[in-house]
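J.: Provided below for reference: sequence and predicted model.
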Amino acid sequence: MAEPAKEADLSRAILEIIREAGGEPRLIAVQDILEGLRERGLAEHLETSPPDDPCTALAAIVADLPEIASLASRSGQTLYHDPARLSRSYARLLDNQDAPDRLLAEAIRSHSRDYPRPVPVELFEKPPFDLASSDVAAILDAMAVKPQFQDIATIRTSTGTVYLFSSLYLPRAHAAFLAQQDATLSMNP
């Protein structure tokens, strides 16, 4: 068992490492935290005490930090972030960066479920997505033929603006009303 002062230093260092990752923004795995501790000369206790795996010991310490949130990644790995610097929704988006169809579906579903609102297709051309309009169109075309994305639907307003929504959370008529209302308001600020 570590001395209380060393445990406090270790916990502080872990928080700093996770918060630094959140400032970039990115999620951080336990192996990356361990590397950060090694760079600071604070990993010795973890590498010399039971259990034999320092990552297991580190994961137990991180789990006891109430300021830190964890995310079960698509890869099966547990990733960490500071919810004060990186929201849980944004963390899920970051986890899906390498799977653009899942990235779009997650954003569309969360807007339909949580707000509830459809999203203009142009949303995906802005940060954090930064996709070209041709890429968004190609991704949506590919999603249209995949069963896991059959709830993703489009609506075109009277102004020609295309909105996306999830039929799991928003009925088409309500999504159309909200999209038209949003398009009208954006034309008349």
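T.: Noted; the coordinates are in hand. Source: prediction; values computed, not measured. Numbering: from 1, shown residues only.

J.: C-alpha from now on. contacts and neighbour counts both.
T.: Fine.

J.: Would you map the helices across the chain?
T.: Secondary structure of the chain by DSSP state H: the helices cover 4-22, 30-39, 44-48, 54-63, 88-95, 100-114, 133-144, 172-187.

J.: now these in JSON lines, with distance to Tyr163 and mean neighbour count?
T.: Output for the helices of the chain, formatted as JSON lines (distance: least, CA to CA, whole Å; neighbours: other CA atoms under 10 Å):
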{"stretch": "helix 4-22", "distance to Tyr163": "30", "mean neighbour count": "17"}
{"stretch": "helix 30-39", "distance to Tyr163": "39", "mean neighbour count": "17"}
{"stretch": "helix 44-48", "distance to Tyr163": "51", "mean neighbour count": "15"}
{"stretch": "helix 54-63", "distance to Tyr163": "40", "mean neighbour count": "17"}
{"stretch": "helix 88-95", "distance to Tyr163": "19", "mean neighbour count": "18"}
{"stretch": "helix 100-114", "distance to Tyr163": "10", "mean neighbour count": "19"}
{"stretch": "helix 133-144", "distance to Tyr163": "12", "mean neighbour count": "15"}
{"stretch": "helix 172-187", "distance to Tyr163": "6", "mean neighbour count": "16"}
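
J.: which residue sits closest to Arg156, ignoring its sequence neighbours?
T.: The shortest distance from Arg156 to any non-neighbouring residue, by CA to CA, 6 or more residues apart in numbering, is to Val162 (4.5 Å).

J.: shouldn't the one you found be in contact with Pro120?
T.: Yes: between Val162 and Pro120 a contact is recorded at 5.9 Å, counting by CA atoms under 8 Å.

J.: I'd like the distance between the nearest residue to Ala142 once chain neighbours are set aside and Pro128.
T.: Excluding the flanking residues, the one nearest Ala142 by CA to CA, 6+ apart is Asp101, at 7.9 Å. Separation of Asp101 from Pro128 (CA to CA, to the nearest Å): 15 Å.

J.: Comparison target below:
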Amino acid sequence: MAREELEKQEAKDAEVNESVAESVDESVEEEGTEAVAESELATEAVDSEQEAEKAREEALEQKLAELLNYIRHQSREGELVNIADLKFAENFPEEDRAEVMARLEASEEIKRLEASDGRVFLYSSAFMVDRYAKTLLQREENDPRLLVAETVREESQLYPRPTPVNVFTLPPYKLPKQILDTVVAELVADEGDYADIKEVIASTGARYLYSDRHLEKQYAEYLVEWQEVGQYENQ
């Protein structure tokens, strides 16, 4: 009898142990399923963030390329780009605009010039030389006397040579003849900041300007006459 009871107890204990084991297995399985689900959600979140960042980067690069192409085109056409004229879509985030502009100005190709009134201009050094860009900036300053005087001084010093007056009617200067005649008359008569600007008239009637800071009168006259007459007589 005692043996039968012992066997019954052992069977009951075995059932309890089996039930406990099944319960533990189910709990472990549930925890494993939850962990997998959480891991999948985390992976999806990371993937979503990466996709969003990739899309943002593509948008930044696309806008940067668009602005670069515009600046290059304007430089090929002989014009500076006012930075205030660069356009962004209304829904383009302000933070992203700042990032695009920072990358643009960090480019070795894109050069920056600032006018005296604070306006900022950009140009592509691949399609415009610095001296030409500087001349355009002086034109933007809307001070034709300074534009003419600085050009004359630079050419008198660097080359050295007098500057033909009629060159200021051509690009990049584009001064109307009436305004140019007035500017030249004022410069030649000036006894202050522009007292160094002098005029030479060739035997052909061609008018030239030079700076006596860098050229003596006799040499300037010789260069002008050679330019207008002498070089052709020796051909």
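T.: On my side now, so go ahead. All values reported here derive from a predicted model rather than from experimental measurement.

J.: Report the TM-score for the pair.
T.: Once superposed, the chains reach a TM-score of 0.76 (TM-score structural alignment, normalised by the length of the first structure), with 177 aligned residues with a CA RMSD of 2.8 Å.

J.: picking that back up, now for the helices of the first structure, which one comes closest to His81 of the first structure?
T.: The closest of those to His81 of the first structure is helix 4-22. By CA to CA, the value is 5.9 Å.

J.: helices and strands around that closest one, which ones?
T.: Helices and strands touching helix 4-22 of the first structure, by 3 or more CA pairs under 8 Å, 6 or more residues apart in numbering; DSSP states H and E, are helix 30-39, helix 54-63, strand 78-81.

J.: Figure out how far the particular helix or strand that has Ser23 of the second structure in it is from the centre of its chain.
T.: Assessed by DSSP states H and E, Ser23 of the second structure sits inside helix 2-76. Centroid separation for helix 2-76 of the second structure versus its chain: 44 Å, with CA atoms, centre = their mean, to the nearest Å.

J.: got it, and stretch 113-131 of the second structure?
T.: How far stretch 113-131 of the second structure lies from its chain's middle: 9 Å, per CA atoms, centre = their mean.

J.: What's the end-to-end length of that stretch?
T.: Distance between the boundary residues of stretch 113-131 of the second structure (CA to CA) amounts to 12 Å.

J.: What residues in the first structure pair up with stretch 108-126 of the second structure?
T.: Counting by TM-score structural alignment, stretch 108-126 of the second structure falls onto residues 66-84 of the first structure.

J.: The matching stretch: how far from the chain's middle?
T.: Centroid displacement of stretch 66-84 of the first structure relative to its chain, using CA atoms, centre = their mean, is 9 Å.

J.: Equivalent analysis for stretch 113-130 of the first structure, please.
T.: With CA atoms, centre = their mean, you get 14 Å for stretch 113-130 of the first structure.

J.: And the counterpart of Pro172 of the second structure in the first structure, how far from Leu10 of the first structure?
T.: Using TM-score structural alignment as the criterion, Pro172 of the second structure maps onto Pro128 of the first structure. For Pro128 of the first structure, the distance to Leu10 of the first structure equals 32 Å [CA to CA].

J.: quick one on the thing from earlier: residues in contact with the alignment partner in the second structure of the residue nearest to Arg156 of the first structure?
T.: Under the alignment (TM-score structural alignment), Val162 of the first structure pairs with Arg207 of the second structure. Counting by CA atoms under 8 Å, 6 or more residues apart in numbering, Arg207 of the second structure touches 164-166, 199-201.

J.: Now which of those residues would you call buried?
T.: By neighbour count, with 16 or more other CA atoms under 10 Å, the contacts of Arg207 of the second structure hold 164-165, 199-200 as buried.

J.: For the residues you listed, give me a markdown table that also has distance to Val183 of the second structure.
T.: As requested, these are exported to a markdown table (distance: CA to CA, whole Å):
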| residue | distance to Val183 of the second structure |
| --- | --- |
| Pro164 | 14 |
| Val165 | 10 |
| Glu199 | 12 |
| Val200 | 15 |
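
J.: out of the residues you listed, who's nearest Glu225 of the second structure?
T.: For these, the nearest to Glu225 of the second structure is Val200 (9.4 Å; CA to CA).

J.: List the single closest residue to the closest one in space, sequence neighbours excluded.
T.: Tyr208 (5.1 Å).

J.: Nothing else from me, thank you.
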